[in-house]
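**Student:** fold the following for me, if possible:
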Amino acid sequence: MEEKLFRNEKIEFTDGLNRTFEKLPEDALFVVDRKLLQVTEGLMTFLEGKKMYLFDASEKNKNLSELEKIYDFLLENHVSQTLIAIGGGITGDLAGYAAATFKRGIPFVMVPTTLLSMCDSSVGGKCGVNFRGIKNYIGAFRKPDRIIICLEFLKTLEERELRSGLGEILKYGLIGNRLILDDLLSSDKDLFHLPMKEYILSGLLIKSEVVQADYSDQGIRNILNFGHNVGHAIESVLEGAVTHGEAVALGILAEIDLSTMKLGLNPETGIKAMKIMDKYGLRRKISADKEKLMEAIRKDKKNDENMRFTLLSELEKPEIKVMVQEAEILEALTVILE
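**Tutor:** Predicted coordinates for the structure are as follows:
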């Protein structure tokens, strides 16, 4: 039923792992996050006898060297089969870029297994690899032919991985659906019992509408970058010490501060975001060199001759490509630095 909600994305929700596996073609090739084999009952049985590439998913391994290994796997095995990625956002980014570029494009299906990839990275078609320590500097646009979301995979996640997904959910609450924020603040449920399907649907609805309007990311799609200029810099500088969602949440705090400076955003927005982060255990401070963060921000691919940020003028009112000065960024970074 949810499939009909998404006008420009082939997204479907399934009931249970077995139903998910039944939907996948028998002769497919697989790129699979290796750690899933230990935590997902039945996955190894399903994959038995199938051709697969096991990937040790990490930002460090999201690189051209690992991509070349997937190309070797495809060169050895691919005739006309679909490539299926089973894993989180890193696995999907890498496999998606391989599918986009091998033989100038082969069929591709994504089975996201993390909260973050379910609500965000599996949708929209962006894929790629990190280069010289810079996040997603080499990439392409390649939508999966299908996205199959099975909430059973959430049961395999550790608490930190759920928090990571909450970082992107927080973003969607700020840029497009404040009811997410209200629900997170008022809920008496812990992280493991939140209504994740509702949050996933809310995020996907926002993202799919934006992507439909601006697939190539030249205009309104930039609103999805809120929190990501600073967030990507944090990931680059701390080299895996924080997850993507943790970095985005920290980036959100800094960019809320910038929004208050530049666009007069009500400071209550920052207070609300901090309360949510505290309530669910998302870190609000990091130890990092401010100048190194600044250097990484300068290299962000979203910049032109100036540094450009997506900021908020009000809740649910993001403004794109706002020119920001270095001094303002350095001041905002103090909000998240110990």
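**Student:** when you work out contacts or count neighbours from here on, use the C-alpha atoms and nothing else.
**Tutor:** OK.
**Student:** give me the neighbour count for residue 45.
**Tutor:** As a burial measure, residue 45 scores 10 neighbours (other CA atoms under 10 Å).
**Student:** also residue 268?
**Tutor:** So residue 268, with other CA under 10 Å, has 10 neighbours.
**Student:** and the gap between it and residue 170?
**Tutor:** From residue 268 over to residue 170 the distance is 15 Å, taken as CA to CA, to the nearest Å.
**Student:** near residue 39, how many other residues are there?
**Tutor:** Considering only other CA under 10 Å, residue 39 is surrounded by 13 other residues.
**Student:** tell me the contacts of it?
**Tutor:** Shown in contact with residue 39 (CA atoms under 8 Å, 6 or more residues apart in numbering): residue 156.
**Student:** and the gap between it and residue 156?
**Tutor:** According to CA to CA, residue 39 stands 6 Å off from residue 156.
**Student:** before we move on, what about residue 294?
**Tutor:** Counting by CA to CA, the gap from residue 294 to residue 156 is 36 Å.
**Student:** between the two, who's got more neighbours?
**Tutor:** In terms of neighbours (other CA under 10 Å), residue 294 is the more surrounded of residue 294 and residue 156; the figures are 19 against 16.
**Student:** now the other sequence, so there's something to compare against:
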Amino acid sequence: MGAFKQPSLVICDPDTLKTLPAHILSDGIAEAIKYGMIRDPGLFALLDAHNSDNVLPQADEIIARCVTIKRDIVAKDEFDTGERMLLNFGHTLGHAIERHSEFAYTHGQAVAAGMCMLSARTAAPAVTARLIGCVSNYGLPTDYDAPMQELTALCGHDKKRMGSELSYVVCPAIGQGEIRKASFPDFCRMMEESL
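**Tutor:** Modelled structure (predicted):
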């Protein structure tokens, strides 16, 4: 049983980021890239203009923008029944990648690959190319080497699946996340089509 409680205070200390190994910092950047893709083209441009070696001076702005986006989305959909699903961009396939890799891929690595792999099938080539470039700036994977049928089978266990229907998030443009629904077989067919 879960409970929904609103925090009385949120503390974000960007100085703690300096203590993280580069691959852990990149995991967090994957989530920041997600926020840029679903809601904030300016945030995406900021991340795209930097890389693992020079992004830390931008941490205050990146964190503030990410927290604002999440706060605004959650305030509209506290119980995760609609717009809040936007926060799952890259996660439907990302969770499958985590499981398939037996968690050799971290959450951020899996989400990064999931965003890129889904975008390759649902977004314009220019959008996908920019996403792949940005993700690559941080040493994150843009793909996962496994038969897509094995990954889509794991997507069937996703929390966003309701009966025979699956909700997933696409970004037809940077900063423009959209929730789409498809029958699970149609989602599998879309993902399994060769590029």
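**Student:** and the TM-score between them?
**Tutor:** The TM-score (TM-score structural alignment, normalised by the length of structure 2) is 0.87; 191 aligned residues with a CA RMSD of 2.1 Å.
**Student:** surely residue 244 of structure 1 meets residue 164?
**Tutor:** Yes: with contact taken as CA atoms under 8 Å, residue 244 of structure 1 and residue 164 are classed as touching, separated by 6.5 Å.
**Student:** just list the residues touching residue 178 of structure 2, thanks.
**Tutor:** Per CA under 8 Å, 6+ apart, neighbours of residue 178 of structure 2: 38, 86, 169-172.
**Student:** again, only this time at 6 Å
**Tutor:** 169-170 (CA atoms under 6 Å, 6 or more residues apart in numbering).
**Student:** SS state for the counterpart of it in structure 1?
**Tutor:** Counting by TM-score structural alignment, residue 178 of structure 2 lines up with residue 319 in structure 1. Of the three states, residue 319 of structure 1 takes strand under DSSP: H, G, I helix; E, B strand; the rest coil.
**Student:** kindly report the same for residue 94 of structure 2.
**Tutor:** Taking three-state DSSP, the label given to residue 94 of structure 2 is helix.
**Student:** what's the neighbour count on the aligned residue in structure 1 for it?
**Tutor:** Aligned counterpart of residue 94 of structure 2 in structure 1: residue 231 (TM-score structural alignment). When counting by other CA under 10 Å, one arrives at 27 neighbours for residue 231 of structure 1.
**Student:** do you know how far residue 231 of structure 1 is from residue 274 of structure 1?
**Tutor:** Applying CA to CA, the value for residue 231 of structure 1 to residue 274 of structure 1 is 16 Å.
**Student:** residue 282 of structure 1 too?
**Tutor:** For residue 282 of structure 1, the distance to residue 274 of structure 1 equals 9 Å [CA to CA].
**Student:** swap in residue 331 of structure 1?
**Tutor:** 18 Å.
**Student:** show me which of those two is the more surrounded one.
**Tutor:** residue 274 (18 against 14).
**Student:** tell me, the helix or strand containing the more buried one lands on which residues of structure 2?
**Tutor:** If you go by DSSP states H and E, residue 274 of structure 1 is part of helix 268-279. Aligned by TM-score structural alignment, helix 268-279 of structure 1 corresponds to residues 126-137 of structure 2.
**Student:** my guess is residue 27 of structure 2 contacts residue 106. True?
**Tutor:** No: between residue 27 of structure 2 and residue 106 there is no contact under CA atoms under 6 Å: 7.3 Å.
**Student:** mutual contacts of these two, please.
**Tutor:** If you check residue 27 of structure 2 and residue 106 against CA under 6 Å, 6+ apart, no residue is contacted by both.
**Student:** which residues of structure 2 fall in strands?
**Tutor:** Taking DSSP state E as the criterion, structure 2 contains strands spanning 161-162, 165-173, 176-183.
**Student:** so stretch 111-122 of structure 2 corresponds to what in structure 1?
**Tutor:** Against structure 1, stretch 111-122 of structure 2 falls on residues 248-259 (TM-score structural alignment).
**Student:** so how far does the match of helix 268-279 of structure 1 sit from its counterpart in structure 1?
**Tutor:** Aligned to structure 1 and superposed, stretch 126-137 of structure 2 gives a mean residue distance of 1.1 Å (mean CA distance after the TM-score superposition for structure 1).
**Student:** any buried residues in that stretch, and which?
**Tutor:** 127-128, 130-132, 134-137 (16 or more other CA atoms under 10 Å).
**Student:** for residue 120 of structure 2, state which of the residues you listed is nearest.
**Tutor:** The nearest member of the buried residues of stretch 126-137 of structure 2 to residue 120 of structure 2, counting by CA to CA, is residue 128 at 5.8 Å.
**Student:** residue 163 of structure 1 matches what in structure 2?
**Tutor:** With TM-score structural alignment as the criterion, residue 163 of structure 1 matches residue 26.
**Student:** can you give me the neighbour number for its match?
**Tutor:** Residue 26 of structure 2 has 22 nearby residues by other CA under 10 Å.
**Student:** how much space is there between residue 112 of structure 2 and residue 2 of structure 2?
**Tutor:** 28 Å.
**Student:** and those two? Which one has more around it.
**Tutor:** residue 112 (33 against 4).
**Student:** how near is the residue nearest to that one when sequence neighbours are not counted to residue 148 of structure 2?
**Tutor:** Excluding its sequence neighbours, the residue lying closest to residue 112 of structure 2 (CA to CA, 6 or more residues apart in numbering) is residue 30, at 5.6 Å. Distance, residue 30 of structure 2 to residue 148 of structure 2, using CA to CA: 22 Å.
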